[in-house]
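**Q** Quick one: sequence plus predicted model below, questions after.
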Amino acid sequence: PIEAVRKGVEIIGSKVGDRINVKGVGTTGSGRYLIGDFVGADMVINEITAQATAAADIDNSVDTIFEIGGQDSKFISLEDGVIVDFEMNKVCAAGTGSFLEEQAERFDIKIEDFGDIALKAESPLNLGERCTVFMETNVYSHYQKGASIEDILGGLAYSITMNYINRVVGRKKIGKKIFFQGAVAFNRSVIAAFENYLGKEIIVPENHEVTGAIGAAIKVLENSHKKTKFRGFENISKVSYSHSSFECKGCPNRCEIKKISIKGQPSLFYGGRCEKYEKGDSKSSDIPDYFAERENFLLNSYEPKDNKGAKKVGIPYAMLTHEFYPFWNAFFTELGFDFVLSDKTNKKIINDGLQCSVAETCFPMKTTLGHVQNLLEKGVDYLFLPTTRDMPTKEKNIKGDRTGSYPCPFIQGTWSIVKSAINTGEVKILTPILNFSFKEYIKEKQLTKLGKELGRDRRSIKKAIRQAHLAQNKFYSSVKKRGKEVLSSLKDDEIAIVITSRSYNSCDRAISMDVPKKLRELGFKVIPIDYLPVDSIDLSKEWPNLYWEFGDRIMSAAEIIKKDRRLYPVYITNFGCGPDSFILQYFEREMDRPFLRLEVDEHSAGAGVITRCEAFIDSLMNVRNKKDFPPTQTKTKGKDAVFKKSQGRVIYIPYMGDGAVVLRSAFRSEGINAEMLYSDDETLELGRKYTLGKECYPFIITTGDIIKTLKHNDPKKVAFFMPQTYGPCRFGQ
């Protein structure tokens, strides 16, 4: 980006440089910090704030901004000219300008002509809003079948619209006055598609392709400086610089840092997963690192004996190890083993995990494979990959047919995923089934059995179990005690951020993109979820079947946050997380204030994470200053439906296997009319329209079947039969 900026400044300088006096300079965009240092910027502004500032300056009554650029897209909600909520696209590029440009090139059409051709479509194709790869296949298939270019391009215009509305906007409120900003707004067919799809007017402001730059300029003007840091047109255009790179050894990531050396000026840096070199204005020096504290509790709740030379039992520093390390460290050490923890997640471990993956799983699971490879390189004798069926939970969560509070199926089946992906050779894998929800059973049966398999006597096993529970309880009590101290120390007008996430997402610095540190560097206290008293919250009435333990903790945290105006949540999740495809929606419905949702995986870039964090801070500061914050929530709970045979309703049963046919026959034998739900193309279309697309395919199909049935029948004559499950599959939610 440096050469492009240098040439741009040179062109501007040659045309107007001798006629203007530069009072201030601002930079925005993903390379804003690097370019800010290069040109001598007085302010560095994130893209969300820049776009919103420009829109509010054009028309202070605008309340919604759709911004679609070449690589990303943004949704911004405004009130009285300030940001109150926002969202950005995740990994998918199907809703951005680059996707439209690629499709135009495929048909040898200039991108400038795309809109005019698409507007001639007589029957735009329904291409849905799937990912780029599937979309391209779909487009090519229609083209081979004889579809016209006009109908294909018209379908693509609708596709980018539906992708944006369903995947970026989601359930966020779209206001009355909508601005469409970014270069894609040049495409008249996309504007028309938005207007038809929403039934609302879409306003394209003047200079919409550079509203980000305009907003940055306005921000600089509002914060005028006595003397600008701008290096000058001539100095920038004539600057001589060279590129080099080096490996940063400050952490296990070993990032390759790009260095820009400029004669007579400090060097510039970029390319790291953190901002160690790029940003020098951290505000976090006096703010405690609560995540480092938690890690210290985790790793030091048990003082291990020196068992060097003994057989090595290795455990990946991933997934539930971020909670149960004290337990297993004490258990295996007391049994006389050398307990080995894999290295902290780093670039090599991530790459090894990605190379080993034979199926598409979440990012933490892929990383776990890299940790296993790391343990094999350490020469362990045993790999400990337990089947943790359920976790420690509140007593009220175990009742009736529900027999546990579960982690996700990937965690339960870690050992089988590892076996299918990695050749472990002669290393023995320990895969005991564990029920932490049942303290006596795990103690008397499962752990005793594991100890005997390892050749230990009953007395040694009993002692190891006792020490394991003591170590784990010490960890839990240390975290709770420190959390209580932190919450009580917050001032009445202070803002603190709670990371509402699973520990293996938030406490692994590499997997979380070090988001807690980034937020701390913006000047805020950042608190782990288990610092909150989540065990004190009873969700059994509101959420009687929330059988995922981490889901229970996250929703309990939501209740605590809503009662404390000082706390604001940041929700870290992963692309493809099954439980979060539901829990995140529950959390969003419950939350009464802005929260930041970050979807992190192996493709995530640090610049995008920083943009979201900075924009989030801007939005919550704006909302915090509102007089009516937090808003009063009123919940209306509908009555449970009651089925009466006399109503003459037809019971529709989703086809979940041949057993559904048996159920239909059973109802009919009792004189109740019952039918099967059969799926077709309309099912899929409706299912995708009324779900977020992150849910499992059976859920999407079942939702589509139900809506289709209601669409074609009198709702008063329809009933649906849905079996109840208790997990860990997400369909029970």
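**A** In hand now; what should we look at?

**Q** From here on, just use CA atoms for contacts and neighbour counts.
**A** OK.

**Q** What separates the first and last residues of stretch 405-417, distance-wise?
**A** Counting by CA to CA, to the nearest Å, you get 22 Å between the two ends of stretch 405-417.

**Q** actually stretch 274-281, not the one I wrote
**A** Counting by CA to CA, the terminal residues of stretch 274-281 are separated by 14 Å.

**Q** residues near Arg171, how many?
**A** Here the neighbour count serves as a burial measure; for Arg171 (other CA atoms under 10 Å) it reads 13.

**Q** The stretch 301-450 of the chain: strands as residue ranges?
**A** Secondary structure of the stretch 301-450 of the chain (DSSP state E, counting those that start in this stretch): strands located at 312-315, 338-341, 382-384, 387-390, 428-430, 433-435.

**Q** Of these, which is nearest Tyr697?
**A** The minimum distance between Tyr697 and these falls on strand 387-390, with 24.1 Å, by CA to CA.

**Q** Give the other helices and strands that that closest one contacts.
**A** With contacts taken as 3 or more CA pairs under 8 Å, 6 or more residues apart in numbering; DSSP states H and E, strand 387-390 sits against helix 409-412, strand 433-435.

**Q** Would you format these as CSV with distance to Gly309 and mean neighbour count included?
**A** Listed next are these as CSV, based on distance: least, CA to CA, whole Å; neighbours: other CA atoms under 10 Å:
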stretch, distance to Gly309, mean neighbour count
helix 409-412, 31, 19
strand 433-435, 28, 20
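
**Q** Need these in TSV (columns: distance to Tyr325).
**A** Compiled in TSV, these are given as follows (distance: least, CA to CA, whole Å):
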stretch	distance to Tyr325
helix 409-412	15
strand 433-435	15
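
**Q** out of those, nearest to Phe114?
**A** Shortest distance between Phe114 and those, using CA to CA, is found for helix 409-412: 44.0 Å.

**Q** so what secondary structure elements neighbour the helix or strand where Phe75 lies?
**A** Under DSSP states H and E, the secondary-structure element containing Phe75 is strand 73-79. Applying 3+ CA pairs under 8 Å, 6+ apart, one finds that strand 73-79 contacts helix 47-58, strand 64-68, strand 82-88.

**Q** and here's the other structure:
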Amino acid sequence: TVFMNSSVKQAQKDGATVEDISAGLSVSVVKNAIYKVIRANSASDLGENIVTQGGTFLNDSVLRSFELEIGHNVIRPQIAELMGAFGAALHARSLNLPQSSILTPDELNRFTHTSKSVNCNGCTNRCFLTINSFQNGERYVSGYKCERGAGNGDAVSSEVLPNLFHYKREKIAGLSHISGKRGRIGIPLALGMYEMAPFWTEIFSKLGFEVVLSGFASRKLSSKGQYSIPSDTACYPAKIMHGHIEELIEREVDVIFYPCLTYNFDEKTGSNHYNCPVVAYYSELLAGNMDSLKKTKFLYPYLFINKPKELAKGLYKCFFDDYGIKLTEIRRAVDAGYVAYDKWMQDIRAKGL
């Protein structure tokens, strides 16, 4: 994962040896399997008589880490990596089927398979692919992230499958940036603020601000904020936020707005709508690590966006002292923001149908 790669790089910088890093990875694989995949409350829940299976347990380090975690030795068969295949075969035999629906005995005897690793040239991502070839000329490709990597680049036309990323990008670029009597307010286009740009743009435009967006991510923009990134373990979307803030400072906006939001919009599609902790509170880190922010007013209030009245009260506390904005005016702006955001989402969804 992204976080694992970042942690390994940080450990290398801290002087950890290859042996220590390898051991740490083995332990993390075991702990992840027990407590996050199996979801055991404790290692003792797994029992005492345990037989391991799967290719992962051919790794002696993983096997020993597992034994240390549960507190006793386990049994690893010599065919651990084939246990799943044997189980599937035994299950198929128990069904007493007249013949296989996949291969006949003769085809099975003639079955051959080769695989090779290549880089996809369908786009600049150059995804790492594994191409499996079979004796009948068929192929199976794994590792791809789009239809081009699967070899079906012409199967889906742009008319059938529109590029919604490009569409949203063009819409964000076209958001109104009219001058305002209350000055220029900057909004960074990163993390959760990217998706919420139309919401905040509408609110602050109604309140008499000229909304200045930081622009789209680029290598040049990213490099502007590298000096203030406190740790390599942060994800890239968080790291690039530093560049967006620097961009707004260079544009000499009067105030930068990046609120702390524990919750995102409740779209009624899941059991909760919490923001990732990084998305929710990264503005706190920016305020403490970016010396350049001392030159510009930086507002990062804690707000609740799923109740218009609560949001209006939060914005009132944040803006009244410096701008004298009345609560009634903020309420009207907030209502307009919700209407604009709903229309925005309806348009995006309609485009994707």
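**A** Cool, the structure landed. Source: prediction; values computed, not measured.

**Q** Tell me how they score on TM after superposing.
**A** Superposed pair, TM-score by TM-score structural alignment, normalised by the length of structure 2: 0.58. Supporting alignment: 278 aligned residues with a CA RMSD of 5.2 Å.

**Q** Would you point to the one among the strands of the stretch 301-450 of structure 1 that's packed deepest?
**A** Across the strands of the stretch 301-450 of structure 1, averaging neighbours per residue (mean count of other CA atoms under 10 Å) puts strand 312-315 on top, at a mean of 25.

**Q** I'd like the strands of the stretch 301-450 of structure 1 as CSV, with distance to Asp85 of structure 1 appended.
**A** As requested, those are arranged in CSV below (distance: least, CA to CA, whole Å):
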stretch, distance to Asp85 of structure 1
strand 312-315, 41
strand 338-341, 41
strand 382-384, 44
strand 387-390, 36
strand 428-430, 47
strand 433-435, 41
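
**Q** do you know which of the ones you listed lies nearest Ala558 of structure 1?
**A** Among those, strand 387-390 comes nearest to Ala558 of structure 1, with 22.3 Å by CA to CA.

**Q** List the contacts of that closest one.
**A** When contacts are defined by CA atoms under 8 Å, 6 or more residues apart in numbering, strand 387-390 of structure 1 is touched by residues 404-407, 411-415, 431-437.

**Q** returning to what we had before: could the helices and strands packed on strand 73-79 of structure 1 be laid out in JSON lines, adding mean neighbour count and distance to Val5 of structure 1?
**A** Converted to JSON lines, these look like this (neighbours: other CA atoms under 10 Å; distance: least, CA to CA, whole Å):
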{"stretch": "helix 47-58", "mean neighbour count": "24", "distance to Val5 of structure 1": "17"}
{"stretch": "strand 64-68", "mean neighbour count": "25", "distance to Val5 of structure 1": "22"}
{"stretch": "strand 82-88", "mean neighbour count": "23", "distance to Val5 of structure 1": "25"}
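
**Q** Can you tell me which of these is nearest to Val427 of structure 1?
**A** Ranking these by distance to Val427 of structure 1, with CA to CA as the measure, places strand 82-88 first at 44.7 Å.

**Q** Number of residues surrounding the aligned residue in structure 1 for Ser176 of structure 2?
**A** The equivalent of Ser176 of structure 2 in structure 1 is Pro304 (alignment by TM-score structural alignment). Using other CA under 10 Å, Pro304 of structure 1 has 15 neighbouring residues.

**Q** correct me, but Pro304 of structure 1 touches Phe331?
**A** No - assessed by CA atoms under 8 Å, Pro304 of structure 1 is found out of contact with Phe331, at 10.0 Å.

**Q** who's in contact with the spatially most central residue of structure 1?
**A** In structure 1, the C-alpha nearest the mean C-alpha coordinate belongs to Glu599, at 1.9 Å (CA atoms, centre = their mean). Glu599 of structure 1 makes contact with 90, 572-575 under the criterion CA under 8 Å, 6+ apart.

**Q** In helices, which of those residues appear?
**A** Using DSSP state H, the subset of the contacts of Glu599 of structure 1 located in helices is empty.

**Q** closest to Phe38 of structure 1 among those?
**A** Lys90 (29.0 Å).

**Q** so what's the closest one up against?
**A** Counting by CA under 8 Å, 6+ apart, Lys90 of structure 1 makes contact with 168, 599.

**Q** got it, and Tyr300 of structure 2?
**A** Contacts were defined as CA under 8 Å, 6+ apart; by that measure Tyr300 of structure 2 touches 257-260, 283-284.

**Q** Of those residues, which are still contacts in structure 1?
**A** Among the contacts of Tyr300 of structure 2, the ones still in contact in structure 1 (both residues aligned by TM-score structural alignment, their matches' CA atoms under 8 Å) are 257-260, 283.

**Q** between the residues you listed, which is closest to Leu207 of structure 2?
**A** Minimum separation from Leu207 of structure 2 among these (CA to CA) is found for Phe257, which lies at 13.7 Å.

**Q** coming back round to it: confirm the residue nearest to the centre of structure 1 sits in a strand?
**A** Yes - residue state for Glu599 of structure 1 (DSSP: H, G, I helix; E, B strand; the rest coil) corresponds to a strand.

**Q** That one pairs with which position in structure 2?
**A** Looking across to structure 2 (by TM-score structural alignment), Glu599 of structure 1 lines up with no residue whatsoever.

**Q** Could you measure from the nearest residue to Ser179 of structure 2 once chain neighbours are set aside over to Arg331 of structure 2?
**A** Among residues not flanking Ser179 of structure 2 along the chain, Glu210 sits closest, at 4.7 Å (CA to CA, 6 or more residues apart in numbering). The spacing between Glu210 of structure 2 and Arg331 of structure 2, counted by CA to CA, is 19 Å.

**Q** next one: Pro162 of structure 2
**A** Using CA to CA, one obtains 36 Å as the distance from Pro162 of structure 2 to Arg331 of structure 2.

**Q** and those two? which has more neighbours close in?
**A** A direct count of neighbours by other CA under 10 Å for Pro162 of structure 2 and Arg331 places Arg331 higher, at 21 against 14.

**Q** now the closest residue to that one other than its chain neighbours: how far from Gly208 of structure 2?
**A** With CA to CA, 6+ apart as the criterion, Arg331 of structure 2 has its nearest non-adjacent residue at 5.4 Å, and that residue is Ala312. With distances taken as CA to CA, Ala312 of structure 2 is found 16 Å from Gly208 of structure 2.

**Q** How about His166 of structure 2?
**A** Here His166 of structure 2 is placed at a distance of 29 Å from Gly208 of structure 2 (CA to CA).

**Q** Pick out whichever of these two has more residues nearby.
**A** Legend: neighbour count by other CA under 10 Å for His166 of structure 2 and Gly208, higher for Gly208 (18 against 10).

**Q** So what does that one match up with in structure 1?
**A** In structure 1, the residue paired with Gly208 of structure 2 is Gly336, using TM-score structural alignment.

**Q** Its match reaches Asn307, doesn't it?
**A** Yes - shown here, Gly336 of structure 1 and Asn307 form a contact pair, counting by CA under 8 Å, at 6.4 Å.
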